[in-house]
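*Asks:* okay, predicted coordinates and the sequence, questions at the end:
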Amino acid sequence: MMKQRKIVITGYGTVAKEFVELLDQKKEELVEKYHTEFKVVGVIGSIGMIYEPDGLNLSVLHQLPKGSLGISQYASRKDLSIESPLLKGDILLECTPTNLETGGPALSYMKQALEAKMDIVSVSKGALVHSLPELLERATANGRQIKYSGATAAALPTLDIGEFSLAGSNILSIKGILNGTSNFILTSMSEGNITFGEALHQAQEKGIAEKNPDLDIKGLDSACKILLLANGLFHTKLTLKDMAIEGIEKITKADMQRAKINGCEWKLIAAAKKQGDRLILQVKPEILAPENPLIHVKGTNKGILFETEEMGTICCVGGASHPKGAAAAALKDMINLIR
């Protein structure tokens, strides 16, 4: 029997635009494989909302610019009015910019969506870092689900492994290289025998690092991701204040070369480890030995290592570190919602 799922997108940045294009490309395949028609009925930006109850024309929308400009141009082409934001549909795709201090505006949208009995797929970290335990409680109370694998390392299936592949196992620790930008910088320093500053400049020139790269190089992005994994998989209520966070900006060319003498490599490791009845979270640069599988994570790739009591060590490496990878993770979450 054919099902239909109506999607409202909040935030129309790069990831949301990639999602629209991806969904447009795969709509027939999704109907054939999953007997489900996914329709984007609304997009909310800072200027308001475009809404069509029978679905926006994605072929038109993804050819327009991202952000408010694209929203206004679509409204103009389709002779639509810009409406006040209203969450009405089956799934909220949350893509607004991350605000770690308040969680807004994503937090407000997510609460409204749960009250409206919508499931949530989020690629934005802010609201989840700020209030994941509360949001999960609200979702349970309303009989809804929250999926957020795209917020925990884009295309790398970190959360999926913990939730599904390791179901029933006792996870002892999680260690990961969860930030592609910092890993690219460390790889460049190691392979090119260059300084941190030179490697950062290369990353910025290639569009891998932002003009202000602090979230990546100081470890905060990695901290957000391991926090979400920990709170989701260990059912804790920890915050960023419960973590020790250290970035890569103090690693020198000499540090890198000393590690390589023994076949080792520096990596920025985000970790969650059980210690008695406590869970210890930290992010810091570490020297990995040659036998550690995460040593092979190069460039913008990421990796995750689970230590379990019953299944031993499980490692996954790779995953596209670009907006299309995050968009694909969001689509995967939607498919898993209907399975």
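*Replies:* Yep, that arrived.

*Asks:* can we go C-alpha only for contacts and neighbour counts from here?
*Replies:* Will do.

*Asks:* contacting residues around Gly55?
*Replies:* By Cα atoms under 8 Å, 6 or more residues apart in numbering, Gly55 lies in contact with 6, 39-42.

*Asks:* go again using 10 Å as the cut-off
*Replies:* Shown in contact with Gly55 (Cα atoms under 10 Å, 6 or more residues apart in numbering): 6-8, 38-42.

*Asks:* helix or strand for it, just tell me which one.
*Replies:* Counting by DSSP states H and E, no helix or strand carries Gly55.

*Asks:* how about it, nearest residue that isn't a chain neighbour?
*Replies:* Residue nearest to Gly55 in three dimensions, not counting chain neighbours: Val41, with 4.3 Å by Cα to Cα, 6 or more residues apart in numbering.

*Asks:* residue contacts, the one you found?
*Replies:* Applying Cα under 10 Å, 6+ apart, one finds that Val41 lies in contact with 5-9, 50-58, 88-89.

*Asks:* and which of those is nearest Lys175?
*Replies:* Each of these was scored against Lys175 by Cα to Cα, and Ile9 proved nearest at 31.8 Å.

*Asks:* quick one, strands of the stretch 101-250 of the chain?
*Replies:* Assigned by DSSP state E, counting those that start in this stretch, the stretch 101-250 of the chain shows strands spanning 119-122, 146-147, 171-177, 244-245.

*Asks:* between those strands, which gets nearest to Pro293?
*Replies:* Among these, the nearest to Pro293 by Cα to Cα is strand 171-177 (10.7 Å).

*Asks:* how far does the closest one sit from the chain's center?
*Replies:* In terms of Cα atoms, centre = their mean, to the nearest Å, the centre of strand 171-177 is found 17 Å from the chain centre.

*Asks:* elements contacting it?
*Replies:* Here strand 171-177 touches helix 220-233, strand 265-275, strand 278-288, strand 302-308, strand 312-318, going by 3 or more Cα pairs under 10 Å, 6 or more residues apart in numbering; DSSP states H and E.

*Asks:* hold the first one in mind and look at this next one:
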Amino acid sequence: MRTVDVAVTGYGRIGREVAGMLQARAAAYRSRHGVHARITGVCGSAGGLIDATGLAPERLADRGGFVPGLTGEAFLDALRPDVLIEAGPSDYATGGPALGYLRWALAHGLDAIAVSKGALVVDLRGLLRLAGEHGGSLRFSGAAASALPTVDLLAHSLAGATLHGFEAVLTGTTTFVLDQMATAGLGLADAVALAQARGIAEPDPRFDVDGWDTAAKLVIIANAVLDAGLRLEDLPREGIAAVTPGDIARWASEGLTPRLVGFAEHDGGGFRAGVGLRLYGGSHPFAQLRGSMKGLRAVTAEMGTLTVTGGASDPRATAAAALKDFEHLLAERGPEHLYI
């Protein structure tokens, strides 16, 4: 039975979920794929932890055992894992440490799974090029709307069709806020506060409310699937901060439901893309989203229009999306070809 050594960088809330869930699935990986998957190293911004025989759950839970300074390239050079799962904070200006981790991994022929969106927004093309040049792979379900299948649907399920474009509700926070304003009569501030109390919105919710989260995910998906060459700073963007209870009431009287969407559509020889508030009639799938649900609607020439909705918005959902990538990696590589 082959052993697959996994490193988790950016060992915060999501990184801990990834590690815990991966260890809990170890028996399933042995049964399904004939491999012994183990976490041999984790690191944060200030230190890390390495055990070549695999880290026990209790050691992963004890942050006091981390070695100061064991991070960055020093961590990866000492560890030399087979698979890197990058789950650090997103830096949308430079890519931050996450970009460095992913570049190192792919330049060394590793398989990398990205949860950090910033690195992909800044240099997805470069990362994919590195993967192709050195025999590794880059997967990023956790960065592209997590629990909602997006790249999987567009790039794999629709691979035989001509994709005209897509629109997607990519941020569960905005769905929740707009839904609470419509169904519970809350104002925007109270709806956001409720989302924060339930762990759906971040302590600083502006990134979601102002449309930046949707824009970042749109850039990743459109550039991965359409090679659209979108840049975050150039993308037309609208948020929901200006929506009032009066707007909600007026739209409801007209049978319309607001949703914040990202869209990318073929427009002549190029693409038209952006983030904006769109209004949908009651029969539209996006109008039927509730809670923090998301949705994607793809338009093709041969298969018609396809829509997928659902998906939780929490760290466990994001971790599960990253482990979906890991599961697919094990299945595609096969035990006889894994890291010889």
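*Replies:* Structure's in. What do you need? Source: prediction; values computed, not measured.

*Asks:* so the residue nearest to Gly55 of the first structure: helix, strand or coil?
*Replies:* What DSSP: H, G, I helix; E, B strand; the rest coil gives for Val41 of the first structure is strand.

*Asks:* distance of the counterpart of Gly229 of the second structure in the first structure from Asp333 of the first structure?
*Replies:* By TM-score structural alignment, Gly229 of the second structure lines up with Lys237 in the first structure. Counting by Cα to Cα, to the nearest Å, the gap from Lys237 of the first structure to Asp333 of the first structure is 23 Å.

*Asks:* looking at those two, which is more packed in?
*Replies:* More crowded of Lys237 of the first structure and Asp333, by other Cα atoms under 10 Å: Asp333, with 21 against 15.

*Asks:* now do the contacts for the more buried one.
*Replies:* Per Cα under 10 Å, 6+ apart, neighbours of Asp333 of the first structure: 120-122, 146-150, 160, 327, 339.

*Asks:* of these, buried ones?
*Replies:* Using 16 or more other Cα atoms under 10 Å as the burial test, the contacts of Asp333 of the first structure include 120-122, 146-150, 160, 327 as buried.

*Asks:* could you dump those residues to JSON lines with distance to Leu128 of the first structure?
*Replies:* Below are those laid out as JSON lines (distance: Cα to Cα, whole Å):
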{"residue": "Ile120", "distance to Leu128 of the first structure": "11"}
{"residue": "Val121", "distance to Leu128 of the first structure": "11"}
{"residue": "Ser122", "distance to Leu128 of the first structure": "8"}
{"residue": "Ile146", "distance to Leu128 of the first structure": "10"}
{"residue": "Lys147", "distance to Leu128 of the first structure": "11"}
{"residue": "Tyr148", "distance to Leu128 of the first structure": "9"}
{"residue": "Ser149", "distance to Leu128 of the first structure": "11"}
{"residue": "Gly150", "distance to Leu128 of the first structure": "12"}
{"residue": "Asp160", "distance to Leu128 of the first structure": "17"}
{"residue": "Ala327", "distance to Leu128 of the first structure": "18"}
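
*Asks:* ok, Lys298 of the first structure touching Leu178?
*Replies:* No: counting by Cα atoms under 10 Å, Lys298 of the first structure does not reach Leu178; the two are 12.0 Å apart.

*Asks:* looking at those two now, which is surrounded by more residues?
*Replies:* Set Lys298 of the first structure next to Leu178 and count neighbours by other Cα under 10 Å: Leu178 wins out with 30 against 21.

*Asks:* alignment lookup: that one to the second structure.
*Replies:* Using TM-score structural alignment, Leu178 of the first structure lines up with Leu170 in the second structure.

*Asks:* do the same with Cys264 of the first structure
*Replies:* So Cys264 of the first structure corresponds to Leu256, using TM-score structural alignment.

*Asks:* now the helices for the first structure?
*Replies:* 14-34, 58-61, 67-78, 106-115, 126-141, 158-160, 180-192, 196-205, 214-217, 220-233, 253-261, 323-338 (DSSP state H).

*Asks:* looking at the ones you listed, which is closest to Lys274 of the first structure?
*Replies:* helix 220-233 (10.3 Å).

*Asks:* that closest one vs the second structure, mean deviation?
*Replies:* Superposed on the second structure, helix 220-233 of the first structure shows a mean distance to its aligned partners of 0.4 Å (mean Cα distance after the TM-score superposition for the first structure).
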